[in-house]
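Asker: predicted structure and sequence below. I'll ask about it afterward.
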Amino acid sequence: MTATLTTPAQAAPRPAHRDGNILRWLAAYTSSMIGDSVYYIALSWAAVQAGSPSQAGVVMAVSAVPRALLMLGGGVLADRLGPRRVVIGSDVVRCAAVLAVAGLLFLTSPGLWPLAALALVFGAVDAVFMPAVGVLPARVTTRDQLARVQGMRGLAIRFAGVVGGPLGGLGVAVGGAAAAFGLAGLLIAVSVPLLLAVRVRELPADDRKAAEGGTAWRDLAAGLGCIRRHRVLAPLMLAIALGDLGFVGPLNVGLALLADERGWGASGMGLVLSGFGIGAGAASLLLTVRGRLPRAGRVAGWAIIAGSVAIGALAYVPSVITAVGVALLVGLLAGLSGAMCGALIQTQADPAYLGRVTSVSGLVSLGLAPLSMPLFAAAIGGWGTGPVFVVSAVVCGLGGVIALCVRDLRRAELPR
């Protein structure tokens, strides 16, 4: 099922956006992400209908716990079993779980317990799925195309966000939560045959031996040691962690509270989020077209710092139109720095440890940073939006300062 890609020495390299193998991977990834968006809408609607608002909030948040606890183990599995095999298995489990709940809701009204169980399953599977998804681009393309592939992946995420919401709402309107869950399961299922048709490069024998080494704990310790000793990866992980911790609160909970405080309403908040999405999409399109930006370390550092200034300014803009413009800038800079950091991880990490390295960055971005949102909301309640946004901007900006102050990271380049 796994074939070795033709090496550049045997054939002229093909740009990623013209490579059928990469386009199959991108189609599978996009379908899975749209399914995720529909799933979250179905879950939130079903939870609100079955319980109180506070109970629905618990159901929506419960998946973050296994995701945070198991993410590092997911990186070990991605390295041991191979990223494509892990992604396919994860999509099969997610599809089966969602369709099972869809059938249960169609036949009866079981209450909140199957929704909570589904959220737990999704969180646990996400902990395995996300590191493998992060590794897969490096195994389906050449190193010189990784930045372009990151741009294409960013476009897929933005497309899924734009399409998934209306599809989920349509599913709920037509057939309730059961129909929306069924639609989500079918969209996730579409990714499986596409992934089966994707060719991935085998690791060299020495790297494969390192990836399939001792016990799980020993493998995890080896991956963490690889990061700790690396002159680029160690400061890069710290820069990513600080950037994400300063970014998540303002652009999630903070924006809703800011819109309520300024009287912008839900429509105003939606416009600001649209500005952010357009900016992030523009950054992804730039990388898709250009394929590579020089001075990747410097670009990432300055983009984080400039983005942090824009985050702090968001709390002081006088009107919703100005806020849309600032959010567009935040999205552009965050999309650019995120893609650069992702490409640097995939080119700097030893291929045998890439799953474990990816899981460490994902642990902060997707596991721990979302758990800081209640603390961020409480801080705004105590000190107001302006000071808390500024503190978050400072935390985010420290990530950029680290990227520029550490010489090896500042001078890091992407392959030509």
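Answerer: Arrived safely, thanks for sending.
Asker: CA only for contacts and neighbour counts going forward, please
Answerer: Noted.
Asker: helices of the stretch 251-400 of the chain, start to end?
Answerer: For the stretch 251-400 of the chain, applying DSSP state H, counting those that start in this stretch gives helices covering 255-262, 265-290, 296-314, 320-348, 354-362, 373-383, 385-405.
Asker: so for Arg411, which of these sits nearest?
Answerer: For Arg411, the closest of the helices of the stretch 251-400 of the chain is helix 296-314, at 5.8 Å, according to Cα to Cα.
Asker: what does that closest one rub up against?
Answerer: Residues outside helix 296-314 that contact it (Cα atoms under 8 Å, 6 or more residues apart in numbering): 243, 246-247, 250, 323, 326-327, 329-330, 333-334, 336-338, 340-341, 344, 386, 389-394, 396-404, 409-414.
Asker: among the helices of the stretch 251-400 of the chain, which is nearest Gly168?
Answerer: Across the helices of the stretch 251-400 of the chain, closest to Gly168 is helix 265-290 (Cα to Cα), at 17.0 Å.
Asker: next, the buried residues of the closest one.
Answerer: Using 16 or more other Cα atoms under 10 Å as the test for burial, helix 265-290 gives 268-288.
Asker: do the same with stretch 360-380
Answerer: Buried residues in stretch 360-380, counting neighbours by 16+ other Cα under 10 Å, are found at 360-371, 373, 376-377, 380.
Asker: do the same with stretch 400-411
Answerer: 400-404, 408-410.
Asker: what sits up against that stretch?
Answerer: 231-233, 235-236, 238-239, 243, 295-298, 300-305.
Asker: A further structure is provided below for comparison with the first:
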Amino acid sequence: MTWLAVPLYAHAQGMSNAQIGALFAAPVLAQAPLNLVGGAYTDRIGGRRIMLGSCFVVMAAGLWFMVAAGFWMLMVGQVALILSRAAFWPATWAMATELPGERGVQLGRLNAVTNFGQIGGTVLCGFVLAAAGFGATFLVLTATGVLSLFAGLATPRLHKRHAALSARHPLAGYLPLLRRRIIVYTMLCAYLSALPFSLTMSFYPLLFAQFGHSEGASGVLLGLRAAGSILASLLTARFVRTGPQTLWPVTCGVAVAASVGFVPVINHVAPIALWMLIVGAATAAMTLYFQITISEASGVAERGSALALGGLGWSVSHLSTPLLMGFLADRYGIVVGFYVLGAFAAACAIVIAFTRHWAFQRS
């Protein structure tokens, strides 16, 4: 919900594009280390406890935004939300890999449910904003955190404590993981898969507002990205394969680049909706690819940490994308910013294409 509400809330308070970009980029500096800590403690105490703690933070952040005024109060709320997400993602990914059944299918279902929540939250946010304003929107966010907490309490306890982990420092396993080429490669894939996600949280709403679309229409358009992700997560989960021969990451990277770069070309709801569906599907397939690749390259005892490193690729994207877009939007306009980021995403796809075989070689 905050992807639409927070940038519009900041814009309504008179903040510049650079300040709005900083609201989404600066908290990621805190997300990166917590992401690693969350992954390490997922291996040690289980993802379920980490997930429940994240729900409490979301509830507190929603209440905070209801009274937030000015850049620094909004920054505090953003930090809380970013920290919650940083702990939540590696925890739930690790939980999904421990479920019975085919790993790709379980991860696809998790991603589909996540994106379904994004659709409901984004569309609901747009209509609540239009009907009742920002205060009511953040109250709904708090209520969502309460519902998530009760849903989390109903999940099974799957984690088994590993005796070898309790005898060493929680962060000790990261250096050996970073020595593996496959981990570095999947971090790049995660970075590219998160780039449109970062724009959804920051500058897509501003682009749609500049094009003259209402809050309700913007919510629907942003929800289409999640709809594309749901379809891709459910339909491609059985077909996504890892390994040096598969073209999944290259194809998805090219689709991400095209959909980001071409979305501002025609200011009409139909082509914009099409590009949002495409970018959602491409990022979902790329996310599944890096999740499956990391899961198969790591053991159960280190999977939370390995997935957290994939999440670190997301964190770097969430840091760099809003900052770069804020800089470009203030100097050259938001439309030019989307063109530049589309070209940058294409360059990332080219790098992935040329490093696939290197990544799967034993270092």
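Answerer: Perfect, thanks for sending it. Remember, predicted model here, so these are calculated numbers, not experimental data.
Asker: after superposition, what is the TM-score?
Answerer: Laid over one another, the chains give 0.76 as their TM-score (TM-score structural alignment, normalised by the length of the second structure), with 353 aligned residues with a Cα RMSD of 4.1 Å.
Asker: thinking again about what came up before, ok, the buried residues of stretch 360-380 of the first structure vs Trp25 of the first structure, which is closest?
Answerer: Gly362 (20.4 Å).
Asker: if I look at the aligned partner of the closest one in the second structure, how far off is Leu158 of the second structure?
Answerer: Mapped onto the second structure by TM-score structural alignment, Gly362 of the first structure lines up with Gly311. Using Cα to Cα, to the nearest Å, one gets 21 Å for the distance from Gly311 of the second structure to Leu158 of the second structure.
Asker: swap in Met66 of the second structure?
Answerer: Counting by Cα to Cα, the gap from Met66 of the second structure to Leu158 of the second structure is 36 Å.
Asker: of the two, which one has the most company?
Answerer: Ranked by neighbour count (other Cα atoms under 10 Å), Met66 of the second structure and Leu158 place Met66 first, with 17 against 13.
Asker: tell me the counterpart of Ala301 of the second structure in the first structure.
Answerer: Applying TM-score structural alignment, one finds that Ala301 of the second structure aligns to Ala352 in the first structure.
Asker: count the neighbours of that match for me.
Answerer: If you count neighbours by other Cα under 10 Å, Ala352 of the first structure ends up with 22.
Asker: what's near enough to touch it?
Answerer: Taking Cα under 8 Å, 6+ apart, we find Ala352 of the first structure in contact with 79, 203, 207-208, 210-211.
Asker: kindly report the same for Ala50 of the first structure.
Answerer: Here Ala50 of the first structure is in contact with 111-112 (criterion: Cα under 8 Å, 6+ apart).
Asker: equivalent analysis for Trp93 of the second structure, please.
Answerer: 107, 110, 291, 304, 307.
Asker: now Ile157 of the first structure
Answerer: Taking Cα under 8 Å, 6+ apart as the test, what Ile157 of the first structure contacts is 30, 33.
Asker: what's the match for it in the second structure?
Answerer: Checking TM-score structural alignment: Ile157 of the first structure goes with Thr114.
Asker: now the aligned partner of Ile311 of the first structure in the second structure: how far from Leu199 of the second structure?
Answerer: Residue pairing (TM-score structural alignment): Ile311 of the first structure is matched to Val260 of the second structure. Noted for Val260 of the second structure: a distance of 9 Å to Leu199 of the second structure, by Cα to Cα.
Asker: these two: who's more crowded?
Answerer: Remark: of Val260 of the second structure and Leu199, Val260 carries more neighbours, 27 against 24, as counted by other Cα under 10 Å.
Asker: tell me the secondary structure for Leu99 of the second structure?
Answerer: coil (DSSP: H, G, I helix; E, B strand; the rest coil).
Asker: what do we get in the first structure for it?
Answerer: Checking TM-score structural alignment: Leu99 of the second structure goes with Val140.
Asker: contacting residues around that match?
Answerer: By Cα under 8 Å, 6+ apart, the neighbours of Val140 of the first structure are 5, 21-22, 198-201.
Asker: what about the residue nearest the centre of the first structure, distance to Met340 of the first structure?
Answerer: Central residue of the first structure (Cα atoms, centre = their mean): Leu366, 6.9 Å from the mean position. Distance, Leu366 of the first structure to Met340 of the first structure, by Cα to Cα: 18 Å.
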